[in-house]
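Novice: coords please:
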Amino acid sequence: MQTNPFKPTAGKTPPTIIGREDVLEEFNEGLTNGPGAPGRLMRIAGVRGTGKTVLLDECSRLAQSRGWTVIKEVATEGLCQRILEQLQPKFQAKHARFEPTVAGISIGSIDIERIGPSLRDAMRQTISKNGNGLLITLDEVQDAELDEVRTLSIAIQQVIGEDLDIAFVFAGLPSMIESIINGKTLTFLRRALPFDLKAVAVTEVSYSLEETIEASGMELQPGIAGQLAEATQGYPFMIQLVGYYAWQLARRAHTPIIGEEEAERGITTARERFCAMVIEPALQRIPPTCIAYLLSMASLGQTSSTSMVADALNKTPQQVSSVRSRLLRESIIEAPSYGKVSFAIPYMRDYLYEHKAELEVEL
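Specialist: Model (predicted):
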């Protein structure tokens, strides 16, 4: 029985990673070239749906294929404690306090529910014991406590300084990841090799969709691959959603060919799921003033001037500058040029326009 090759689910790696070969090539070369190689310290930035988590998972797979120990973490409270527990699982849990210092100056403290070596010593022991390397990946770094990121980065920096086989790859939203790496005492993280994930070229998406679908035993009517690719707007999560639903509709119709009807219905369903899974959660994170700003942007177009947005709100640009800054930090909008703002998430403007009345009622 044929199975759907597309995987639009959190935590699942898609069958083909499109347009991110440079990231994986740099990381793989870093593993080959040894301590000090740029690919062993990387930061990946991108808005929601651009495939940050997928890339972290693929880096983990590459490291594991070489026999490396891999620790995959999300930047939530207790991060350093969890890493220490994974490195040294045999130590009994007790209340301890780990206070990292730089040049003898305390930079904060972190409670760790375990007696054992410092993170640095635990990393050294793990590398020595398994005879290979250690990779730590950290997702959603913008949600981390700054003290915890400091503690982790200092430990990694010290192990790197000893020429041991360790790699660290972290990912997060663009503006927020900049805030983290520019924080006090985090100069080390600024040296991380940067990758800013953008939309994938539509022509590349079209080729990949056609190749993936045909490899699964399905076929595409002429021109359908391009139609599906255009609907994705080059965003990896939408690529998986569009491919999944177009393929599934053909399967339900018991036809081996994805035609116009399956493509149109698949695109419609994919957009609905994208709104529910990406756009709506993003809007729920922000206050009403930000929603009002976005609605004004939507009335003006995909890209608009900050002064026109302010005029639509009967405000001065200075009065809404903090709102604009918040939306930039959340990577809901971006600034393509001076004095301009545009939507960073595909279909955001369409969603706001279609739901304007109900959003205004909520405001």
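Novice: C-alpha from now on. contacts and neighbour counts both.
Specialist: Will do.
Novice: contact partners of the helix or strand hosting residue 149?
Specialist: Residue 149 belongs to helix 146-161 when elements are defined using DSSP states H and E. Residues from elsewhere that reach helix 146-161, judged by Cα atoms under 8 Å, 6 or more residues apart in numbering: 35-36, 78-80, 100, 107-110, 119-120, 123-124, 166, 168, 180, 183, 185-186, 188-189.
Novice: ok, of those, which come out buried?
Specialist: Buried residues within these, counting neighbours by 16 or more other Cα atoms under 10 Å: 35-36, 79-80, 100, 110, 119-120, 123-124, 166, 168, 180, 186, 189.
Novice: quick one: buried residues of stretch 292-300?
Specialist: Going by 16+ other Cα under 10 Å, stretch 292-300 has these buried residues: 292-298.
Novice: would you list those in TSV and tack on distance to residue 23 and secondary structure?
Specialist: Converted to TSV, those look like this (distance: Cα to Cα, whole Å; DSSP: H, G, I helix; E, B strand; the rest coil):
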residue	distance to residue 23	secondary structure
292	37	helix
293	35	helix
294	32	helix
295	35	helix
296	37	helix
297	33	helix
298	33	helix
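Novice: for comparison, sequence B:
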Amino acid sequence: MAMNPFKPTAGKMPPILIGRESAIEEFTEGLDNGAGAPGRIMLVTGQRGFGKTVLLTEFRRIASERKWQVISETASPGVAQRLIDALASNGPHIEQASISPSIGIPGIANASLGQINLSSNTIPLTLRNAISKRLQSGKIGKGKGILITIDETQAASIDDLVAIATAVQHVTTSIDETDIPDTEKKGVAIVFAGLPSVVNDLVNDNVTTFLRRALRCELDNVPLLDVKNAFLESVVDSGKTMNDDDAWRAAQATDGYPYMVQLVGYYMWQSAQRRHSDVITGDDIAAGIADAQIAFDDAVCAPALDGLKSAEIEFLHALTADYPKATAIGDITSRTGRSRSWVNKYRAALIKDRVIRSAGHGLVAFAVPHLGEYLKRTA
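Specialist: Modelled structure (predicted):
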């Protein structure tokens, strides 16, 4: 039985990581080029649906293939404690923990700065020491190390993230100061992934200035020609066919948005499959686009508005009259009846969160595909 090659589920590996080749290459080179290589510390940013989680999955696959140990975490309260638990999983049982800067662990009393109390005896064990101990273990070979991926960084406290970044900084510095050849040094690699504003806050924190030297990977829309070619290649590999014009029509409907690429691909392929046909037709494309739009609204457009202030929603509604074209700042001022300073304030906030983007001098447009259309329909 033929299997649908498109994977729109969050974090599920798609058949082709189109448009992400340079990020994958830089990460791979970071692991292969030894201690101190730039690709070992990366910051991946992008809006929801741009493929951050998928990219982290690929990074972990690459690291595992190279015999690195991998620790994967999704940021949420207690992420720093869970990292220590994972690193010390083969060691004594951890009874209580706190990580510098001061972080309260739910259900556990605060400990002194960076100290962990063990059941066997009391030994100061910071996150830094937990990483160092795992690196010194015989389970990690020469020139290998530990990869830590932190997804959804916007869900973690800045204190947690600073603590993790600081620990990695100290471990990396200690490794660099040894006289072991770089090719034999055991190292640590870390990748933070999240929405742009939160990752920017992490970089700009005075405690984690070393992250300003990290490789930045800002995920953006995929060129439509690449999308079209990926559709053609994936469809053929799955045992079906489609013509060039239909592939281009499907690509245009995605706006190059990675999640929409997977949705359109999935539903157009499934439409042909329901007909027991090996040919994806124009009707399948139309059905796929319609089904993909519904799924995209629920998974991307609605969540993109969650947590926005009422003033920000008001600002966005002022853009819908021009959608899909850009809107002049002066028109937003007149449509909302607000002052120029009010408009400038929320323009800056929405650009920072990548909900809108600058579209030229005095112009803004939606940064999330189809969001303007969604707002029109739900107004």
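Novice: ok so, going back, please flag which of the buried ones among the contacts of helix 146-161 of the first structure sit within strands.
Specialist: Among these, the ones falling in strands (DSSP state E) are 110, 166, 168.
Novice: rewinding a little: which of the contacts of helix 146-161 of the first structure fall in helices?
Specialist: 79-80, 119-120, 123-124, 180, 188-189 (DSSP state H).
Novice: can you put those residues in CSV and add distance to residue 276 of the first structure?
Specialist: Below are these laid out as CSV (distance: Cα to Cα, whole Å):
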residue, distance to residue 276 of the first structure
79, 29
80, 33
119, 39
120, 42
123, 40
124, 44
180, 29
188, 38
189, 34
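Novice: which two in those are spaced the farthest apart?
Specialist: Farthest-apart pair in those is 124 and 180; separation 25.5 Å (Cα to Cα).
Novice: what's the spacing between the closest residue to residue 163 of the first structure other than its chain neighbours and residue 125 of the first structure?
Specialist: Nearest residue to residue 163 of the first structure, sequence neighbours excluded (Cα to Cα, 6 or more residues apart in numbering): residue 35, at 5.4 Å. From residue 35 of the first structure over to residue 125 of the first structure the distance is 17 Å, taken as Cα to Cα, to the nearest Å.
Novice: repeat for residue 59 of the first structure
Specialist: Applying Cα to Cα to residue 59 of the first structure and residue 125 of the first structure gives a distance of 22 Å.
Novice: and residue 229 of the first structure, what pairs with it in the second structure?
Specialist: Aligned by TM-score structural alignment, residue 229 of the first structure pairs with residue 251 of the second structure.
Novice: work out for me the element that match sits within.
Specialist: Per DSSP H and E: helix 244-254 holds residue 251 of the second structure.
Novice: can you give me the strands in the stretch 201-350 of the second structure?
Specialist: According to DSSP state E, counting those that start in this stretch, the stretch 201-350 of the second structure carries its strands in the segments 215-218, 327-328.
Novice: any chance of these in CSV, plus distance to residue 229 of the second structure and mean neighbour count?
Specialist: Formatted as CSV, the strands of the stretch 201-350 of the second structure follow (distance: least, Cα to Cα, whole Å; neighbours: other Cα atoms under 10 Å):
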stretch, distance to residue 229 of the second structure, mean neighbour count
strand 215-218, 23, 17
strand 327-328, 32, 20
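Novice: tabulate these (a markdown table), appending distance to residue 224 of the second structure.
Specialist: A markdown table is the format used below for the strands of the stretch 201-350 of the second structure (distance: least, Cα to Cα, whole Å):
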| stretch | distance to residue 224 of the second structure |
| --- | --- |
| strand 215-218 | 18 |
| strand 327-328 | 24 |
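Novice: so which of these gets nearest residue 147 of the second structure?
Specialist: strand 215-218 (15.3 Å).
Novice: list the helices and strands that closest one packs on?
Specialist: strand 41-45 (3 or more Cα pairs under 8 Å, 6 or more residues apart in numbering; DSSP states H and E).
Novice: mind giving me the packing neighbours of the strand it packs on?
Specialist: Packing partners of strand 41-45 of the second structure (3+ Cα pairs under 8 Å, 6+ apart): strand 187-194, helix 196-204, strand 215-218.
Novice: make it 6 Å
Specialist: In terms of contacts (3 or more Cα pairs under 6 Å, 6 or more residues apart in numbering; DSSP states H and E), strand 41-45 of the second structure is packed against strand 187-194, strand 215-218.
Novice: can I get those strands in CSV including distance to residue 341 of the second structure?
Specialist: Listed next are those as CSV, based on distance: least, Cα to Cα, whole Å:
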stretch, distance to residue 341 of the second structure
strand 187-194, 29
strand 215-218, 29
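Novice: quick one: closest of these to residue 359 of the second structure.
Specialist: Closest approach to residue 359 of the second structure among those (Cα to Cα): strand 215-218, 18.1 Å.
Novice: and that closest one, how far from the first structure on average?
Specialist: Strand 215-218 of the second structure differs from its equivalent in the first structure by a mean of 1.0 Å after superposition (mean Cα distance after the TM-score superposition for the first structure).
Novice: which bit of the first structure covers that strand?
Specialist: Using TM-score structural alignment, strand 215-218 of the second structure lines up with residues 193-196 of the first structure.
Novice: where's that stretch relative to the chain centroid, distance-wise?
Specialist: Here stretch 193-196 of the first structure is found 12 Å from its chain centre; the criterion is Cα atoms, centre = their mean, to the nearest Å.
Novice: give me the contact list for that stretch.
Specialist: Contact with stretch 193-196 of the first structure is made by 42-46, as judged by Cα atoms under 6 Å, 6 or more residues apart in numbering.
Novice: apply 7 Å and report the result again.
Specialist: 38-39, 41-46 (Cα atoms under 7 Å, 6 or more residues apart in numbering).
Novice: out of those, who's nearest residue 96 of the first structure?
Specialist: Checking these one by one against residue 96 of the first structure (Cα to Cα), the nearest turns out to be residue 41, at 29.2 Å.
Novice: quick one, what contacts the closest one?
Specialist: 167-169, 192-193.
Novice: can I get the contacts of stretch 193-196 of the first structure in JSON lines including distance to residue 141 of the first structure?
Specialist: Output for those, formatted as JSON lines (distance: Cα to Cα, whole Å):
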{"residue": "38", "distance to residue 141 of the first structure": "20"}
{"residue": "39", "distance to residue 141 of the first structure": "18"}
{"residue": "41", "distance to residue 141 of the first structure": "14"}
{"residue": "42", "distance to residue 141 of the first structure": "13"}
{"residue": "43", "distance to residue 141 of the first structure": "10"}
{"residue": "44", "distance to residue 141 of the first structure": "10"}
{"residue": "45", "distance to residue 141 of the first structure": "10"}
{"residue": "46", "distance to residue 141 of the first structure": "12"}
